[in-house]
Every structure is written in C-alpha cells, then in structure tokens.
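In: A predicted structure for the sequence below; I have some questions about it.
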Amino acid sequence: MTLQRRILIFAVSLAVLMAVGLIAVLRASSAAHERDRARADGPRTDRGDVSLAPDAGGRRIVFRNMAWGPHRDELATVAADAPERARTVSGVSCLRFHAAGGTGICLRADRAVVLDARLKEVSARPLAGIPTRARVSPGGHLAAWTVFVGGDSYAGTDFSTRTSVLDLRTGGFDASLEDFTIHKDGKPYRSADVNFWGVTFAADERTFYATMATGGRTHLVRGDLAGRTVTTLRENVECPSLSPDGTRVVFKKRVAGLPAEAPWRLHVLDLASGAETPLAEERSVDDQVVWTDRGTVVYSLPGDFGADLYAVPADGSGAPARLMDSALAPAFLG
C-alpha cells in the first residue's frame, strides 16, 4: 500500500470519526433542548374524565395542576406509579384540594365546594378569608378547611385563621373550631388569641388532630367532634397529617436558629411513645404533608411554575426525591 493511499484512508477514517462525534453531540444537544423546552412548557395535559372513586382505574394521584396554560389550577390525575406521564385534566379549578373516600373538598377564592366522585358539586359554603388548608376524612364523610382572615403567612405572627368542619352525613357545620371547649395542660382554657389550622382526621370519622396557636406558641391538639372538645398534646407542632394506620403524625416543626422566613423542618411523631423523628428533607416545608402509604410522605416546595412535589421516607432514612413538577395539593386514591 502506497503512502498516498495510507494518508487517504487515515483522512477518511478521521472524517468519519469526526462526523460520528458531531452527530452524537448534536443529538445530545437536541435531547437536552427538548427536555428544557418540555420543562419550560410544563407537563403535557389532555382533557378527560377525572374520578375520585377509590377503585377507578388503580392507584392514582389527583392534584392541582400548576403548569402554565389553559389548564392551570385545574384538578388533574396521573397514575401513582407513573407521575411523569401526561396528565388528564378535569376542567374543575381549585386553589386548595383534598379527597378521600370518593369525596373531594375544593377551595376557591370565595367558597368551599364539596365534590362527589365525578367532581360534581354537592354543596358549598362561603369562605371568610384566603384558602390555605383542606382535608377530607378517610371515609369521605367529613371535610375541613382553613382560611387566613388576617395576614398571609404562617411564618410570622400577625395572622388569624378560621377552621371549619362539615359533616356530610348530617349536614352539621362547625363554622369555627374556636367555639369548641379547650382543655390545655389538663385544665379548661379560653383566650381571645386562639387560632386553629391544619385538621387531619382519624378513621373513626370523629377524632381529629390539628394545630392550635395561643400565647405565641403552637400545640398539637386531639379533637372530638361529637363532644366538641379539643385537648392539647404537645407544643411546637404545625400542620399535622395522620398516618394511614393512625399511629403517627408528620408535621412541620420550628427549629431554633433557622431564618424567620424559613423556620420549619419536617418531623414524624409517634403518638404512643412521643418519640420524634426528623426527616431527611433539610429545606423548610410550609405545607400540610400527605402520606402516600405507611412509609412515605409527599409535600410541596416552590418550583418554576409555583410548586413541585417531593417525596421522602417517613422513618428519617433516605433522601428527598422530586415526585412531580408543577403540582400541588395531591390526594393519593385507590
């Protein structure tokens, strides 16, 4: 083989290798661009039927869609085991939402709307302030919601809340938990500065837990709807969420030394032993966390479109992981 032929073969080989490399770079760049564009545009949505029925199509997440576009703020659903897939949106808009037992509670700017399993309005109540928390009992018979009636953040101290509970079985309505009899530290207690928020219901459809604030401190309380009483259990507990087996609550706790605008860390409290477990999420979470099952909790943090959802083990192990972009107020059904 002549020297000229060898040089020609080398040049051709080099050109082929450069072309292959260029194609690989272009493909990688195109894929990255597509990912960036998809994130900029938000998750794909398709209009369709959204059901709150426990057995409708397997385990699902129903949530408020936060992606920009014509379906922002609408209730949407995805399969719980494929949260990254295209979302089915409902046309029903909510600012806060929760569902269980085939019943949904949808907070809008001026009213709380009870939804049936097909997202049809069952009843509605006017709201006295800015919607912030909502919960439905495991059996779907009770709904609770909290609104701000002064101020706009739990992080400060200049705010007032009103928490209401509706019994869908009887139509009974407690407009404010502040009307309940309070037992604090074993004694009857009354104060003009009492506020409640963050109700979470037990499976007996009677017992609930919530946050009570008074005298500059927050308390975990256990409530009895039939007796219209609340009893303080522990200080420095906010926005509790009861585990599916009723043995633990996950909550946000104020931690000394953290910034005033980001003061919370997630903890789990064992109700029987009183033991607290800090979770692996080190960012400040201002949310009422939900349980996906006995071992995992999900919560929101600020994101590109308002909020993203993250999951973390409930035993303090592991690390937080992003579950969904552009989503808020999830309910795990089925």
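Out: Received, thanks.

In: going by C-alpha atoms from here, please, whenever you check contacts or count neighbours.
Out: OK.

In: was I right about residue 138 contacting residue 200?
Out: No: Residue 138 is beyond contact range of residue 200, at 9.5 Å (criterion: CA atoms under 8 Å).

In: which one of the two has more residues nearby?
Out: Neighbour count, other CA atoms under 10 Å: between residue 138 and residue 200, residue 200 has more, with 28 against 20.

In: so that one: helix, strand or coil?
Out: strand (DSSP: H, G, I helix; E, B strand; the rest coil).

In: included below, for side-by-side comparison, is a second structure:
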Amino acid sequence: MTALPALAGRRLWALLLGVLLLAGGATAYTLRAAAGRPDAAAAADPGFRLDAPPGTLYFRDTATGRVARQDPAAPGSRVAQGPRCDRFHAAGPTALCLQRRPGLPARSYVLVLDRRLRELRRMSLPGIPDRARVSASGQVLAWTTFATGDSYATSAFSTRTSILDLRTGYLIKNIEQIPLTLDGRRHHAPDVNYWGVSFAGDDNRFYATVATRGHTHLVEGDLRNWSARAVKENVECPSLSPDGTRIAYKKKVSTDPRAPWRLYVLDLATLREHPLAETRSVDDQAAWTGPGTLAYAHEGAVWTVPADGSGAPSRTAAGATSPVVLR
C-alpha cells in the first residue's frame, strides 16, 4: 500500500518538471524571436538627417544610446533623435550603425543607413561592437567586433573585422585570411587579429592594426590585390588624415593595464611621430574633424585636440562617444 503514494508523488513531480521545461522553452523562444526582430523604436526620427551645416559634430549620446548632433560652438544645441547605435560612423551618403542585442552568446547587428538615416541593409554578426568606419566616398564600410574579451589592454581577446563594398555588395566576413607581410616575409600565425580599419581616398587601400605574437603593427592593406604589409610597430586604431599623409593612433607607452596608451600622429612619408597634447590614456579610434584637429571619446565625453601636438585637449560634448564630422 505504501508504494502507491510514492508512485503518485513521482508522477506529480514529473508533471511539474514538464510544465517548467515547456514554460522555459517558450520563454527562451520568445526572447530569441524578439532579439531577431528589428526594433522600430531604435530608428531615427523622420526629421533627423545627416544634413546639418559643415562642422556639425555627430556622435552617440550615451544617455539615450541615440545618434545626436551638436554645433561644437554651442553645447546646448544637442539634438539626439538619430538611430540607437553602440558604434556609429558616417561619410558621403552612408552611415554605419552597430547595435548590440541582449542574449548569450552576444549578437550584434550591422545597419547600413542612407543620408536620411533610413535603413538600407541589416546583417547580424556575433560579438560585441567595437569599431566602425566608412570610407570618404561612403562606398566601403568596415567594422570590428570583439569575439571574446572586451578590452585591448589584456591579451585575452579575439577580434573579427569585416569589410563591405556597397558598389558590388561583396562582403569580406573576416580579413584575417589576407596575406600578411611582416619584416619582409610572409607571416603565418594562428593568433593574428585585425581591428581599427581606416580607408584611403581611393576606396582600395586601407590601414589597420594587426596583432600577433604579443606585438601590434600598423599595416597597409590593398583590397584589389588582396595583400597587407606591416609599416610600423606599436600602432593601434589608426585614423588616416583627410589628405592621406598622416595617421592618428594610440601608442602603448606603459605596461599598466589601467593607462597603457597615449595618442600620437605619424607622418607616413617619413615615419616620424609626435605625441598629442592629450596625456591621458585614450582607448578610442580618433576621428579627424578637419585637417588639423582630432576628436575622440574619453571617460564618457568627446574631446578635441590639435593634431600637431600643440594646445590642450578640450571637452566638446559630455555624455558622448563615436564622434564624426561629415565633410
């Protein structure tokens, strides 16, 4: 007689377990479905476009996550009505917006937008958004995500850098397979990581960082010939000047993981470099806002500094990242 209650108890527990599993599965499915749907609330307001007067600063407003614009001379002029982005860049007729969505593993979306910030193309990709760049013509785009880790200050990270040519629609999902010449020889190693692409004006050449065997290098890439060669060691997150003669970048100057870098500018013809007046450690891919000025994000704000090493850094926009001035 005592076996019957025990059997009934086991059946009850089995029933409850089944209900919980079904409920959990339904919840997980709902979350996955929601994560895959475009978020209408993340789109730009209809009147917000990339048509402000020359010199207007665009950036990501950290309070709302939306793209904003501001007259650098009038901080109170901020308007944050653009799309929601974790990283943003724009040039020519094109804008690039990287959005991170919740979930495990981390998933992100690449949004290609027009000058009115209307969505032209959307692609999903794994990882955490990190860098975004559009060529001056607006025809070639690049982005980098962290596949593992979330900081260049440690060795425990892996990146994935992609390039999209809007003229042909051709997408290079990961440029790690590009033949690399290092110290005059073809370099093969399983630890090669690329990040921080910056395009030349011909939409063919590009500059980027490559890390391998514990060192970082500035590389010059050639998309048409599908090749890359190392130019200089200890260069990260390069940004090519509008005239194509200089590279702004962060240089590792300390082994302290809390403050390892300082911003520098490199003359490509002579390979001579000089530090900028910004002495704090900046972990960003600086943006040229003109022929002699750089903007970058640091401690939750956008700062500007002269590119020739003179002057002093100036806070241009509080609560902001991903600065860009359209030309």
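Out: Perfect, thanks for sending it. Worth saying up front: this structure is predicted, and the values here are computed from it rather than measured.

In: what would you report as the TM-score here?
Out: Between these two chains, after superposing, the TM-score reads 0.82 (TM-score structural alignment, normalised by the length of structure 2); 276 aligned residues with a CA RMSD of 1.3 Å.

In: and for residue 138 and residue 200 of structure 1, which residues touch both?
Out: Common neighbours of residue 138 of structure 1 and residue 200, using CA atoms under 8 Å, 6 or more residues apart in numbering, do not exist here.

In: separation between the corresponding residue of structure 2 for residue 255 of structure 1 and residue 281 of structure 2?
Out: Superposed on structure 2 with TM-score structural alignment, residue 255 of structure 1 falls opposite residue 253. Separation of residue 253 of structure 2 from residue 281 of structure 2 (CA to CA, to the nearest Å) stands at 9 Å.

In: three-state assignment of the closest residue to residue 51 of structure 2 other than its chain neighbours?
Out: Using CA to CA, 6 or more residues apart in numbering and skipping residues adjacent in sequence, the residue nearest residue 51 of structure 2 is residue 115, 7.5 Å away. Under three-state DSSP, residue 115 of structure 2 falls in the coil class.

In: which residues touch residue 115 of structure 2?
Out: 49, 50, 51, 93, 94, 95.

In: trace the fourth one over to structure 1, please.
Out: Residue 93 of structure 2 maps onto residue 102 of structure 1 when the alignment is built from TM-score structural alignment.

In: can I assume residue 142 of structure 2 is in contact with residue 164?
Out: Yes: counting by CA under 8 Å, residue 164 is a contact partner of residue 142 of structure 2 at 6.4 Å.

In: give me the more crowded residue out of those two.
Out: Between residue 142 of structure 2 and residue 164, residue 142 has the larger neighbour count (other CA under 10 Å), namely 24 against 17.

In: structure 1: which residue goes with that one?
Out: The alignment partner of residue 142 of structure 2 in structure 1, by TM-score structural alignment, is residue 144.

In: look at the nearest residue to that match once chain neighbours are set aside and say how many residues are nearby.
Out: Using CA to CA, 6+ apart and skipping residues adjacent in sequence, the residue nearest residue 144 of structure 1 is residue 165, 4.4 Å away. Under the neighbour criterion other CA under 10 Å, residue 165 of structure 1 is assigned a count of 21.

In: run a quick neighbour tally on residue 206 of structure 1.
Out: Residue 206 of structure 1 - counted by other CA under 10 Å - has 17 other residues nearby.

In: show me what counts as buried in stretch 322-334 of structure 1.
Out: 323, 324, 325, 326, 327, 328, 329, 330, 331, 332, 333, 334 (16 or more other CA atoms under 10 Å).

In: span of that stretch from start to end?
Out: 22 Å.

In: and if you look at stretch 184-193 of structure 1?
Out: Length of stretch 184-193 of structure 1, first residue to last, CA to CA: 14 Å.

In: contacting residues around that stretch?
Out: Under the criterion CA under 8 Å, 6+ apart, residues 181, 182, 183, 213, 214, 215, 231, 232 lie in contact with stretch 184-193 of structure 1.

In: how about stretch 95-113 of structure 2?
Out: Outside of stretch 95-113 of structure 2, the residues within contact range by CA under 8 Å, 6+ apart are 32, 35, 83-90, 94, 114-115, 117, 119-129, 132-134, 138, 141.

In: filter the residues you listed to the buried ones?
Out: For the contacts of stretch 95-113 of structure 2, a burial check counting by 16+ other CA under 10 Å picks out 35, 83-90, 94, 114-115, 117, 119, 125, 127-129, 132-134, 138, 141.

In: return the subset of those lying in strands.
Out: Among these, the members falling in strands (DSSP state E) are 87-90, 94, 119, 125, 128-129, 132-134, 141.

In: all the helices of the stretch 1-150 of structure 1, residue numbers only.
Out: 3-41 (DSSP state H, counting those that start in this stretch).

In: ok, the counterpart of residue 326 of structure 1 in structure 2 to residue 193 of structure 2 distance?
Out: Using TM-score structural alignment, the equivalent of residue 326 of structure 1 in structure 2 is residue 319. To residue 193 of structure 2, residue 319 of structure 2 is 30 Å away according to CA to CA.

In: do residue 242 of structure 2 as well
Out: 26 Å.

In: now swap in residue 110 of structure 2 and tell me
Out: 20 Å.

In: please name every helix or strand in contact with the host helix or strand of the residue nearest to residue 144 of structure 1.
Out: Using DSSP states H and E, the element containing residue 165 of structure 1 is strand 160-167. Under the contact criterion of 3 or more CA pairs under 8 Å, 6 or more residues apart in numbering; DSSP states H and E, strand 160-167 of structure 1 touches strand 142-150, strand 173-174, strand 195-201.

In: give the aligned range of that strand in structure 2.
Out: Against structure 2, strand 160-167 of structure 1 falls on residues 158-165 (TM-score structural alignment).
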